[in-house]
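**Student:** Turn this into a model:
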Amino acid sequence: MKKIVYLAACLLLLSSCVSKKKYLLAENGRLDGLERERILKEELTNSNNTISQLTARLNDLLRDTAEMGSDIRSYKQLLNSNLSENEKLNSFLQEKMLLLDERERTINDLQNMINAQNERVQALLNSVQDALMGFNSDELSVKLKDGKVYVAMSDKLLFESGSARVDKRGKEALAKLAEVLNKQNDIDVFIEGHTDTKPINTVQFKDNWDLSVIRATSVVRILTKDYGVNPLQIQPSGRGEYMPVADNETTEGRAKNRRTEIIMAPKLDKLFQMLNQ
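**Tutor:** Presented below is the predicted three-dimensional model:
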């Protein structure tokens, strides 16, 4: 009986030991699963956090990339704009350089023409002075003024007092002058009659206007008809008493004012044409 009880107790104890062992094993297994689950959840949470961080970083990078792309496009546009402006400036500069070159050529051409004109005027002055060398200073004077040659002949040389008829001595002077004029095809000749302030009223002349105009016309008629000066290059006019060169209150002054001026001026047609281009 004792053996039976002892055996039964041993079996019970053994059975109890086996069950406890199984329980511990089962309990350990359950705990390991919970731990793994906890670890997995923690790793999942960490992964989610990491993904969130990466997503945020990616969004930041995308935003920065978009801004950078916008800046690059702006810079490209600005660069293209600057290039366009530079091209425009270069084109404008080249145009102005060409215009400047053209202006410089025109200025040089004008300067050459003016120099040539001055040389012709000086040569004309020399020719007139040489031709009229035999006449006294109280009979006529020759001078250069404003690019023109002026020959002032006194009425003492050309006319009697109150007359428009040219006398012999005056015709000699006009003949000498005509020799010079006939060699000059590129000049204009202006004949101007001048008087003093003493009034005149005769059958032939109503006033000094009449006297100055008719005296100028008489000189033109002699130059053209008697000495062959081209009528197309000569023009008469009367100035009356209104362009004095001396004081009309003195005898000497009035004598200087009673004169006929022959003005020779080179034609300026070519200069005017160049200036109007």
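**Student:** only C-alpha atoms for contact and neighbour calcs from this point on.
**Tutor:** Will do.
**Student:** Show me the strands in the chain, by range?
**Tutor:** Using DSSP state E, the strands of the chain run over residues 140-145, 148-154, 187-194, 234-240, 259-266.
**Student:** for these, which one sits closest to Leu24?
**Tutor:** strand 259-266 (139.0 Å; C-alpha to C-alpha).
**Student:** Report the angle between the lengthiest helix in the chain and strand 148-154.
**Tutor:** If you go by DSSP state H, the chain has its longest helix at helix 2-131. Here helix 2-131 points in a direction 30 degrees away from that of strand 148-154 (axes from the mean of the first three to the mean of the last three C-alpha atoms, to 10 degrees).
**Student:** Could you list every helix and strand in contact with helix 2-131?
**Tutor:** Helices and strands touching helix 2-131, by 3 or more C-alpha pairs under 8 Å, 6 or more residues apart in numbering; DSSP states H and E, are strand 140-145, strand 148-154, helix 168-181, strand 259-266, helix 269-275.
**Student:** picking up where we left off before, can the strands of the chain go into TSV with extra columns for distance to Ala246 and mean neighbour count?
**Tutor:** Converted to TSV, these look like this (distance: least, C-alpha to C-alpha, whole Å; neighbours: other C-alpha atoms under 10 Å):
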stretch	distance to Ala246	mean neighbour count
strand 140-145	14	16
strand 148-154	13	23
strand 187-194	12	24
strand 234-240	14	19
strand 259-266	11	23
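**Student:** let's see this one next to it:
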Amino acid sequence: MKKLILGTLGAAVLLTSCVSQKKYAELEAKHKEAQDLLNSATVKLNECLEEKSTATSEAQSLRDQVKFLKANNQVLIDNMGNLTELSAKGAENLEKSLESIQEKDLTIRRLQDAVTRRDSVNLSLVQSLKGVLGNLDDDDIEVSVEKGVVFVSISDKLLFRSGSYNVTAAAKEVLGKVAKVVNNKPDFEFMVEGHTDDVPYRKGVLLDNWDLSAKRATSIVRILQNDYGVDPKRMTAAGRAEFIPVSATDKSKNRRTRIVVLPKIDQFYSMIEEGMKDPAINK
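**Tutor:** This next block holds a predicted model:
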């Protein structure tokens, strides 16, 4: 009977880990797709800025030509009657060039607004997190932004006892502060990642560091959901084991839990997608 219970618990843990890894892979793929889109939009933005500069210079040259033609119009008409028609064509070309510049300006502003909005929202989130977590030791918790993503890295000595996946009472206070911020930011989803050092671990139903890191991630997710009312649809739990270390010499830095905060991709990149479809930017 005891072996049957242990076997059932082991299967449940492995199933939870698999599901978490799948959800993590989907979310990471979605983020990479959005990042590729942003990179492509940035390239297009730079191209548009260069085209705008060239078009502006050409437009100024056309203005100077029109001014010259108007000033000398009567003399030219006396010598070459067809210059009136040429002047009209020049003015028409100038008008078309100005319209094209205005269209490109609008598209460029749309793309710049999308990037600025993302950056400003991330800055607001970081300030909020640092505000509620500001009294903690910098060695225990770190808030940073990388490639448009906000990371909250918490040392395991603050969250768990060695070899355990039970969250300490002191850690619940920290998680409560994080929950307060994320609950006020409904436009974000986030992933809780468990990380271990490279020391092999096996105890009870836990077979290795994969199991330990996944159990630690799901323990935190449950507390955020059950104790602090965070919507479970916004969360993903993932175990990363020892395979993404941050230090080659200090193993304690690798034993950590990382909360990866992501904007909802559909909302924050829709303006970029629309901008990329604009015919003006692809001329």
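**Student:** want to throw the strands of structure 1 into CSV with distance to Val213 of structure 1?
**Tutor:** As requested, the strands of structure 1 are exported to CSV (distance: least, C-alpha to C-alpha, whole Å):
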stretch, distance to Val213 of structure 1
strand 140-145, 19
strand 148-154, 15
strand 187-194, 6
strand 234-240, 4
strand 259-266, 10
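**Student:** and of those, who's closest to Phe92 of structure 1?
**Tutor:** strand 259-266 (40.4 Å).
**Student:** Can you give the contact residues for the closest one?
**Tutor:** Contacts with strand 259-266 of structure 1, where a contact means C-alpha atoms under 8 Å, 6 or more residues apart in numbering, come from 117, 120-121, 147-155, 186-195, 215-216.
**Student:** Glu50 of structure 2 versus Thr42 of structure 2, what's the distance?
**Tutor:** 13 Å (C-alpha to C-alpha, to the nearest Å).
**Student:** Of the two, which one has the most company?
**Tutor:** Just comparing Thr42 of structure 2 and Glu50: by other C-alpha atoms under 10 Å the higher neighbour count belongs to Thr42, 17 against 12.
**Student:** secondary structure element for the more buried one?
**Tutor:** Element membership for Thr42 of structure 2 (DSSP states H and E) is helix 2-71.
**Student:** ok, now which ones touch the nearest residue to Asn118 of structure 1 once chain neighbours are set aside?
**Tutor:** Nearest residue to Asn118 of structure 1, sequence neighbours excluded (C-alpha to C-alpha, 6 or more residues apart in numbering): Gly147, at 7.0 Å. Listed by C-alpha under 8 Å, 6+ apart, the contact partners of Gly147 of structure 1 are 118, 121, 265.
**Student:** could you redo the last one with a cut-off of 10 Å?
**Tutor:** 117-118, 120-122, 264-266 (C-alpha atoms under 10 Å, 6 or more residues apart in numbering).
**Student:** can you put those residues in CSV and add distance to Ser47 of structure 1?
**Tutor:** Below are those laid out as CSV (distance: C-alpha to C-alpha, whole Å):
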residue, distance to Ser47 of structure 1
Gln117, 101
Asn118, 102
Arg120, 106
Val121, 107
Gln122, 108
Met264, 111
Ala265, 108
Pro266, 106
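**Student:** Verify the stated contact: Asp198 of structure 2 with Asn209.
**Tutor:** Yes - under the criterion of C-alpha atoms under 10 Å, Asp198 of structure 2 makes contact with Asn209 at 8.0 Å.
**Student:** More neighbours: which of the two?
**Tutor:** Per other C-alpha under 10 Å, whichever of Asp198 of structure 2 and Asn209 has more neighbours is Asn209, with 24 against 15.
**Student:** How about the contacts made by that one?
**Tutor:** 163, 194-202, 215, 239-243.
**Student:** residue in structure 1 matching it?
**Tutor:** Matched by TM-score structural alignment, Asn209 of structure 2 corresponds to Asn208 in structure 1.
**Student:** ok, that match to Ile200 of structure 1 distance?
**Tutor:** Distance from Asn208 of structure 1 to Ile200 of structure 1, by C-alpha to C-alpha: 6 Å.
**Student:** Quick check: neighbours shared by these two?
**Tutor:** Between them, Asn208 of structure 1 and Ile200 share these contacting residues under C-alpha under 10 Å, 6+ apart: Gly162.
**Student:** For Asp156 of structure 2, which non-adjacent residue is closest in space?
**Tutor:** Arg256 (4.6 Å).
**Student:** Structure 1: which residue goes with that neighbour?
**Tutor:** Using TM-score structural alignment, Arg256 of structure 2 pairs with Arg259 in structure 1.
**Student:** now its match: how far from Gly147 of structure 1?
**Tutor:** 21 Å.
**Student:** got it, and Gln273 of structure 1?
**Tutor:** Taken as C-alpha to C-alpha, the span from Gln273 of structure 1 to Gly147 of structure 1 is 19 Å.
**Student:** Then Lys168 of structure 1?
**Tutor:** Taking C-alpha to C-alpha, one finds Lys168 of structure 1 at 31 Å from Gly147 of structure 1.
**Student:** With Leu83 of structure 1 instead?
**Tutor:** 54 Å.
**Student:** And for Phe160 of structure 2, the neighbour number?
**Tutor:** Phe160 of structure 2 has 20 neighbouring residues, counting by other C-alpha under 10 Å.
**Student:** So it sits against His195, correct?
**Tutor:** No - distance between Phe160 of structure 2 and His195: 12.0 Å, which falls outside the contact criterion (C-alpha under 10 Å).
**Student:** Show me whatever sits in contact with both of these two.
**Tutor:** With C-alpha under 10 Å, 6+ apart as the test, Phe160 of structure 2 and His195 both reach 216, 255-257.
**Student:** would CSV of the residues you listed with distance to Lys96 of structure 2 be doable?
**Tutor:** Shown next, in CSV, are the shared contacts of Phe160 and His195 of structure 2 (distance: C-alpha to C-alpha, whole Å):
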residue, distance to Lys96 of structure 2
Arg216, 62
Arg255, 62
Arg256, 59
Thr257, 57
